[in-house]
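# Predicted model and sequence below, questions to follow.
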Amino acid sequence: MNKSPYYPSQDPVLKMRQEMKLRNFSPKIIKSYSYYITNILQFANKGASGVTSQNIRDYLETLVNINSSASTVNCAYSALKFYFEKILRRKFFINLPRAKKEKKLPVVLSKEEVKKIIDAVNNPKHKCILQLLYGCGLRISEVIKIKMEDVDCGRKMLYVKKGKGNKDRCTILPEKLVKVMEQQKTLKNPKDYLFTGYDRKSPLSTMSVNKIVKQAAAKAEIGKNVSAHSLRHSFATHLLENGVSIRYIQELLGHARLETTQIYTKVSNANFKNITNPLDNLNL
C-alpha cells in the first residue's frame, strides 16, 4: 500500500484530523474531537465501522450521568456527528437529541472591580493583558494570538484574526494603551507576537493568562468567580450601560448571532437604574 502522507490515513482518528485540517478547523477543536472519537471507540470496544446508534446513545448518556456539562455533551455530540456522518457517511444522528444547555448568566464585574483587578498587578506585561481583555472585549484565545501587525495605533483599532469560527474582525483599541503599543512596535517586528512565552517566540499559553487573571482577582479580593472571560463579559455589559447599540457590541465581540449578545441585556443595570425599589419607599 502507498504510505504517502497525501493519502487519507486508515487510522480513524488520524483520518478525521486530516479532514478537519483540510476544512481549516482550529487546533483546539481538532484536539477536542479527536478525544471524543478515541473515547467512543474505547467505550464501545469495537472498530469505527461497528459502532451503532445505540452505542452512541449509551456513550452520551454516560457523559450526562457523570454530571458532564451540557456544553461538554454537545461537543461530544458534534464530534461524533462530524466523524460518523462526514467521514464514514453514516446517518444515524437524526433521532439523537442534543443536550439542552443551561442558561447561566455571565459573571460581570463592576467598573470599580475591574479597576481593582488591573491595579492589583505590577508586572507591565500582565497589566497590559488584563487591559486588553477588558478594553477590547477579547477572548483568551484571541489575546494570546495578537501580533504587532494587528495593532493599528493611528486608527486606535485592533484586528482580531481567526477568532472563533475562524472569522476576522476589528475591535476598538483603548486610548490608554496606544503609547504602550507604539513602544512595543519599536521593540518588535510586525510578525512577532505581542505576548510571548519563555522562548520569546511562541505565544503565551491560555493557562498562563488564566493564572494571571485568577491571581489578580484574588489579590484584589474580588468575591466572584472571575475568569478571563469575565473581563470580556464586563466590556460588553459596560458598553451597553453606556448606551452603545447592541448591534455594535455584537460586531465588537464577533458574535455570529445577535441572540448571543442579547444575554448582556439580562445583566445590565441600564433597565433598572431608574426603578425605585419598593423597600426603599417604606419608612423603616
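Perfect, thanks for sending it. Quick caveat: nothing in here was measured; it's all calculated off a predicted structure.
# Could you use CA atoms for every contact and neighbour count after this?
Noted.
# which SSE is Asn274 in?
Assessed by DSSP states H and E, Asn274 sits outside every helix and strand.
# mind listing the strands for the stretch 51-200 of the chain?
151-152, 157-160, 169-172 (DSSP state E, counting those that start in this stretch).
# most tightly surrounded among these?
Greatest average neighbour count among the strands of the stretch 51-200 of the chain goes to strand 157-160 (a mean of 21), per mean count of other Cα atoms under 10 Å.
# any residues touching that strand, and which ones?
Contacts with strand 157-160, where a contact means Cα atoms under 8 Å, 6 or more residues apart in numbering, come from 136, 142, 146, 150-152, 168-173.
# Look up how far Ser78 lies from Lys185.
Here Lys185 is placed at a distance of 41 Å from Ser78 (Cα to Cα, to the nearest Å).
# okay, the two: which has more neighbours?
Neighbours were counted for Lys185 and for Ser78 using other Cα atoms under 10 Å; Lys185 has more, 18 against 14.
# now that one, nearest residue through space, not along the chain?
The shortest distance from Lys185 to any non-neighbouring residue, by Cα to Cα, 6 or more residues apart in numbering, is to Met148 (6.4 Å).
# what's the answer for Lys101, then?
Using Cα to Cα, 6+ apart, the closest residue to Lys101 is Ala70 (5.1 Å).
# Look at the one you found and say how many residues are nearby.
Neighbour tally, Ala70, other Cα under 10 Å: 16.
# Check the gap between Leu204 and Val64 for me.
Applying Cα to Cα to Leu204 and Val64 gives a distance of 34 Å.
# A further structure is provided below for comparison with the first:
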Amino acid sequence: MTHLIERFTEHLKKGKYNSATIAAYRNAIFVFYNHFRDYPQSKITDELISNYLLGLSNNKNSKHDAIQSGKAIKLFYEVIFSKKLNLKSTGKIKEDQVIDVLSHDELFQLFNAVKNIKHKLLLMFVYNNGLKVNEIINLEVEDVDTENNTITIKNENAKRTRVLRLSPNLNWHIEKYKLKHNPKKIFFPGSGGEGYYSARNIQLFFQKALTDAGLDKHATLNTLRHSFAVHSLEMGMDVHILQKILGHSNIQTTTVYNQFVKVKMETLRSPLENIDIVG
C-alpha cells in the first residue's frame, strides 16, 4: 500500500497542491488504510468509507479532519484506481446529524395512550431491543421465548440470527395478547390473523399513538429504535454490545448515537470513590 501512497504523493506534487495539503492528504490516506488494515481492498465498499467518515465527523474535534479526509480519499481513488466514489458523507459533512429521541416520560405517555393490546405490544417490542420495522413484521411465534426471556431475530436468509433479551415486563402483555389473538405462525399477523402486517399500517397506528398521547413530535417508528439506542448508552451499555443488539455490521454506525447521550453530572462517580483511603 505504501507504494500506492507514494504514487498519489507524486501526483499531488505535480498538481497545484501546497506542501501542507500534501502532508495532510498523505496522513489522511495512511490513517484510512490503517483503519481498514484487516480488509482486502475489494471489500472496502463505498458504504464502509461513508460510515468511516461519518464516525470522524461525529467527533467534535475531528470535523475538519473528516472533511479533509473525504476529499483526500475521493481523490486517491480517482488517481490510483480510476474509480469515482459515491459517498454519503464526504465533502461538506453535516456538522450535526439530527435524530428524534423520545424521553422516558414521552414513552410512558405513548405506550399508555395505546388501548389496542396488539398495537401496544408491537410498539413495546420495537423499543425493547431497537428493532427495525422489517424485523418486527417478520417475527414468528417460535422466536418469542417468555420462559427464557429471549427473542430471536433472523436475517432475511435465516443464516445469521441475533438472540436478544426480552424484558420480563412484557410477559404479562404477551400472555394477554396471545389469549385475545392466538397468533399461529407470525407473531404480529395482519388483519384477520393472516399474512404480514404492512409497514404503512404500523406507521399509521404509531402516528395515532403520538396524537393520542398529546406528543407533538416529528417521529417515525424508527424513533423507537433510536430512543432505545440512546437510552441504553445513557444507562452505561458498551457501544460494542449495542452494535450487536442493533445488528450493525460497522461500529461507526453505532457510535453516531454517542452525540445524543445526556449524562447527569450527579450520576457520575470517580474511580477514587472505590478506594478506601486511610489517614
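Here it is on my side, so go on. Bear in mind the structure is a predicted one, so any value in this text is a computation, not a measurement.
# Quick TM-score on the pair, please.
Overlay of the two chains. TM-score (TM-score structural alignment, normalised by the length of the second structure): 0.59; 179 aligned residues with a Cα RMSD of 2.4 Å.
# can you list the strands of the stretch 51-200 of the first structure in a markdown table and add distance to His255 of the first structure?
What follows is the strands of the stretch 51-200 of the first structure, written out as a markdown table (distance: least, Cα to Cα, whole Å):
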| stretch | distance to His255 of the first structure |
| --- | --- |
| strand 151-152 | 21 |
| strand 157-160 | 13 |
| strand 169-172 | 10 |
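# Quick one: closest of the ones you listed to Lys116 of the first structure.
Closest of the strands of the stretch 51-200 of the first structure to Lys116 of the first structure is strand 169-172, at 22.1 Å (criterion: Cα to Cα).
# so that closest one aligns onto which residues of the second structure?
Here strand 169-172 of the first structure aligns to the second structure at residues 162-165, judged by TM-score structural alignment.
# hmm, who's touching that stretch?
Residues from elsewhere that reach stretch 162-165 of the second structure (Cα under 8 Å, 6+ apart): 129, 149-154, 244-245, 247.
# ranges for the helices of the stretch 101-250 of the second structure?
104-113, 117-129, 133-137, 171-181, 199-212, 222-234, 239-246 (DSSP state H, counting those that start in this stretch).
# how near is the nearest residue to Val263 of the second structure once chain neighbours are set aside to Thr21 of the second structure?
Leaving aside its sequence neighbours, Val263 of the second structure sits nearest to Glu234 (Cα to Cα, 6+ apart; 6.3 Å). Distance of Glu234 of the second structure to Thr21 of the second structure, given as Cα to Cα: 39 Å.
# what about the counterpart of Gly154 of the first structure in the second structure, how many neighbours?
Residue correspondence to the second structure (TM-score structural alignment): Gly154 of the first structure is matched to Glu147. Counted by other Cα under 10 Å, the residues lying close to Glu147 of the second structure total 9.
# before we move on, what about Cys136 of the first structure?
24.
# Just to confirm, what residue in the second structure is aligned with it?
In the second structure, Cys136 of the first structure lands on Asn129 (TM-score structural alignment).
# Would you confirm that that match contacts Phe228?
Yes - under the criterion of Cα atoms under 8 Å, Asn129 of the second structure makes contact with Phe228 at 6.7 Å.
# OK, contacts around the equivalent of Lys145 of the first structure over in the second structure?
Under the alignment defined by TM-score structural alignment, Lys145 of the first structure corresponds to Asn138 in the second structure. Asn138 of the second structure is in contact with 186-187, 196, counting by Cα under 8 Å, 6+ apart.
# try Val133 of the second structure
By Cα under 8 Å, 6+ apart, the neighbours of Val133 of the second structure are 126, 199, 221-222.
# Now tabulate the residues you listed in CSV and tack on distance to Ile93 of the second structure.
Listed next are the contacts of Val133 of the second structure as CSV, based on distance: Cα to Cα, whole Å:
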residue, distance to Ile93 of the second structure
Val126, 30
Ala199, 31
Leu221, 26
Asn222, 23
